[in-house]
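Student: Would you be able to build a 3D model of this:
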Amino acid sequence: MRRSVPVFAAIAGLLVAGSIAVLTAGPAQADVQICDQYGSTTIQGRYVVQNNRWGTTAQQCINVTDTGFSITQQQGSSPTNGAPVSYPSVFAGCHYTNCSPGTNLPMQVSQISSATSSISYNFVSGATYNASYDIWLDPSPKRDGVNQMEIMIWFNRQGPIQPIGSSVGSGTVGGRTWDVWRGNNGGNNVISYLAPSPITSWNFNVLDFINDVRNRGAITNSWYLTSIQAGFEPWQGGTGLGVNSFSASVNGGGNPQPTGQPTTPPTGGPTTPPTTPPGGSNGCRVAYTANSWNNGFTASVTITNTSSSPINGWTLNYDLPSGQQATTSWNATVTQSGSTVTARNISWNGSIAPGATASFGYQGTMSGAYSSPSSFSLNGSACSRA
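Tutor: Below you'll find the model as predicted:
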């Protein structure tokens, strides 16, 4: 499918849901050749395979089998400091209105009880590409266009290419150590997990990566898993690259949405200015959790309404320590003037019932040692610290 913004990282094969975790194999299908720019077909009655030659007019063809695909022609070429030429991939879920057969995605993260997958790749030498597994999430159950959060698992990297943004250190997810990168490609936030050496096959728990991204403050359990895709992003060459096999299962029945967390999907931008104050210094409480590295940080902020009256629209103000600058935000509109940060609710999380919470997060840059803000005010009234 067409990508509306260039991304430097692969958008890979999708984790489909159904209540059935294991399916018996159906009759084998004849191989299908796809050379159309955005041509696609289905396999196993549950996955979509797409050619997705979105970044070039040069010829690209794939051979689709009953279990995966391989690239048979790839004539495009792109500079390694720019976007790749294509993203041939297999997926389950919904990608630009193309939904895999029988998928139960999008599904709210809080409702997912299990999400497992397996992948087997075929790599080649002499080409510049990455092999990645993409997990897409959005605050709404979105079936079209670009989602707000892309999780990329780089199973292999060949040539002078790198993930979006910059490295924020190493992390352990799924029992493996990864170089973790974080950034924004102009259309969505991206957190990438780069393997230190090629991984040709793996059975793993997709929730491990979703939970790690949530713990970094980039999403909440109210977000929706919309699709997962596995494939390749070639810059130069790539004939012979293939996904030998792919399987995935997402099951519902997880924990219900916690009281006070938004359940209505977002529909627009900021709401009108707040009309109900929190009710004085004892009317609100703020929890501020941060992760920092040498020149940046992420922060997760949770506002609790401790008053007996609902809050209808909120604006949170606080000062960042010297050297810190807020950049990308989610679940709130965050601006900064000098050291003062102003965070305003968006359309779907402006109301906070008594005892309930609203959460948002953001990424920032910094110089010097990290420290957290010391005081907060909500709609002009001081809040206590959690």
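Student: switch to C-alpha atoms for all contacts and neighbour counts from now on
Tutor: OK.
Student: who's in contact with Thr65?
Tutor: Applying Cα atoms under 8 Å, 6 or more residues apart in numbering to Thr65 gives the contacts 29-32, 43.
Student: Return the distance of it relative to Asn130.
Tutor: Thr65 sits 21 Å away from Asn130, taking Cα to Cα, to the nearest Å as the criterion.
Student: same check, this time on Ser4
Tutor: Ser4 sits 20 Å away from Asn130, taking Cα to Cα as the criterion.
Student: quick one, which of those two is more surrounded?
Tutor: For Ser4 versus Asn130, neighbours defined as other Cα atoms under 10 Å are more numerous around Asn130 (28 against 11).
Student: structure for this one too, so we can compare:
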Amino acid sequence: MKTFLHPTRHRVRRRLGALRTAATAALVALGSLTALVTATEPARADTLICDQYGSTTIQGRYVVQNNRWGTSATQCVTATATGFELTRADGSVPTNGAPKSYPSVYNGCHYTNCSPGTNLPMRIDAIGSAPSAITYGYVGGAVYNASYDIWLDPTPRTDGVNRTEIMIWFHRTGPVQPIGSPTGTATVGGRAWEVWTGSNGTNDVISFVAPSAISSWNFDVMDFVDQAVSRGLAGPSWYLTSIQAGFEPWQNGAGLRVDSFSSAVHAGGTGPTDPDPGTPATACRVTYTPNVWPGGFTTDVKVANTGSAPVDGWRVAFALPAGQSVTHAWNATVTPAAGTVTATSTASNARIAPGGSQSFGFQGTYAGTFARPGQFTLNGTACAVG
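Tutor: Now for the predicted structure:
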């Protein structure tokens, strides 16, 4: 996690014990010039991302990120309809140190870049279940792990380094090992794991290492969260902030895939819950009307329910272009201030009848050239724009 500079910040690997200043990477030539995608572009299937910290949205609810931070060598990922493939992974780093990157897909908030419609962060004791499913595709001739990361913090933060990281190592190749040292074994989710614990200087880490490769699994993330709580690495009043799945390559890695990923977090625990995520929308349209002046703007956003059923309790998620930040909002709560933001209804305008609409607005600042968001979702459903 790192200090916010633009909506697609990279994940600092805590093994190095220090945060780095992110830099904007140059566009990469891949044989013939290919259009590269940054986080300001709308999501679509088979999207190539070679920008160092570039990201895009898939399934209307998850973020795929390239996240190359430990090497200057070229890395590219291709976001698919259900996951991603690491299509280029040049270079290598020593296997006794940090990996060169963490290409991944996630639900939640990662350095102010929150996935559309997410209900994270959520208090641990307010969560009833957090079902997830993952299918990995592995390759030979590379040194890497397949790492599923769960992030916990005492506060509902959407930026910076979280206090505790849970890592699930589905597979590893070569002489790489988790942070810290082995501290025993545990059965979690009906599977046996080797458990490692330690600290990288900025956060605690608990790792669950599979004795043999797991290619596909459906499980409840809370089984691992409960392990962290029982070992004193988190508390019931802490927050689950992000659920991520990807790879940490040390050498090569082209061809590694997340073929499918799903993650949901359901309220139902004993603690206070976050606002209701609302009923699903079947169809919607968003009209975005800005008023722009040098360095600043206001915008009115009209959300129309073009489906046949009412929407009760709405959340509109969209990615602000790089350099834009919200300073004030009305008729909705808009958080965070930059990156992928979510506008949540108030008590007085929570219902959108079939054929009806609700409006909200906000004021903000921008740097460079003003641009409009490219995609909006209503309670997880992608909306037409116009």
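Student: Would you agree Gln227 of the second structure falls within a helix?
Tutor: Yes - the assignment for Gln227 of the second structure is a helix, going by DSSP: H, G, I helix; E, B strand; the rest coil.
Student: ok, Ser216 of the second structure - how many residues close by?
Tutor: Based on other Cα under 10 Å, the number of other residues close to Ser216 of the second structure is 15.
Student: Now tabulate the contacts of Thr65 of the first structure in CSV and tack on distance to Asn203 of the first structure and neighbour count.
Tutor: Putting the contacts of Thr65 of the first structure into CSV (distance: Cα to Cα, whole Å; neighbours: other Cα atoms under 10 Å) gives the following:
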residue, distance to Asn203 of the first structure, neighbour count
Gln29, 25, 12
Ala30, 27, 9
Asp31, 25, 13
Val32, 27, 15
Ile43, 20, 19
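Student: What I need now is those written out in TSV, including secondary structure and distance to Asn185 of the first structure for each item.
Tutor: Compiled in TSV, the contacts of Thr65 of the first structure are given as follows (DSSP: H, G, I helix; E, B strand; the rest coil; distance: Cα to Cα, whole Å):
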residue	secondary structure	distance to Asn185 of the first structure
Gln29	coil	38
Ala30	coil	38
Asp31	coil	35
Val32	strand	33
Ile43	strand	31
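Student: quick check, nearest of these to Tyr121 of the first structure?
Tutor: Ile43 (16.9 Å; Cα to Cα).
Student: What does that closest one correspond to in the second structure?
Tutor: When the second structure is aligned by TM-score structural alignment, Ile43 of the first structure is paired with Ile58.
Student: That match and Ala81 touch, don't they?
Tutor: Yes - using Cα atoms under 8 Å, Ile58 of the second structure and Ala81 qualify as a contacting pair, with a distance of 6.0 Å.
Student: Find residues that contact each of the two.
Tutor: With contacts taken as Cα under 8 Å, 6+ apart, Ile58 of the second structure and Ala81 have 44-45 as neighbours in common.
Student: Is the equivalent of Gln162 of the first structure over in the second structure inside a helix or a strand, and which specific one?
Tutor: Across the two structures, Gln162 of the first structure finds its equivalent in Gln177 of the second structure, going by TM-score structural alignment. When elements are defined using DSSP states H and E, Gln177 of the second structure is found to belong to no helix and no strand.
Student: burial count for Gln177 of the second structure?
Tutor: By other Cα under 10 Å, 19 other residues sit near Gln177 of the second structure.
Student: Also Gly252 of the first structure?
Tutor: Around Gly252 of the first structure sit 18 other residues, with neighbours defined as other Cα under 10 Å.
Student: Check the contact between it and Ala115; I expect there is one.
Tutor: No - Gly252 of the first structure lies out of contact with Ala115 (Cα under 8 Å); the separation is 9.1 Å.
Student: which one is whatever residue of the second structure lines up with Asn205 of the first structure nearest to, not counting chain neighbours?
Tutor: Structural alignment (TM-score structural alignment) places Asn205 of the first structure against Asp220 in the second structure. Setting aside the residues directly before and after it, Asp220 of the second structure is nearest to Pro131 in space (Cα to Cα, 6 or more residues apart in numbering), at 4.4 Å.
Student: go on, Asp31 of the first structure?
Tutor: The shortest distance from Asp31 of the first structure to any residue that is not its chain neighbour, by Cα to Cα, 6+ apart, is 4.8 Å, and that residue is Thr65.
Student: same check, this time on Gly269 of the second structure
Tutor: Beyond its immediate neighbours in the sequence, the residue positioned closest to Gly269 of the second structure (Cα to Cα, 6+ apart) is Ala126, lying 4.0 Å away.
Student: isn't the one you found right next to Thr270, touching?
Tutor: Yes - Ala126 of the second structure lies in contact with Thr270 (Cα under 8 Å); the separation is 5.5 Å.
Student: Of those two, which one has the most company?
Tutor: Legend: neighbour count by other Cα under 10 Å for Ala126 of the second structure and Thr270, higher for Ala126 (21 against 13).
Student: What are the neighbouring residues in contact with the more buried one?
Tutor: By Cα under 8 Å, 6+ apart, the contact set of Ala126 of the second structure is 267-273.
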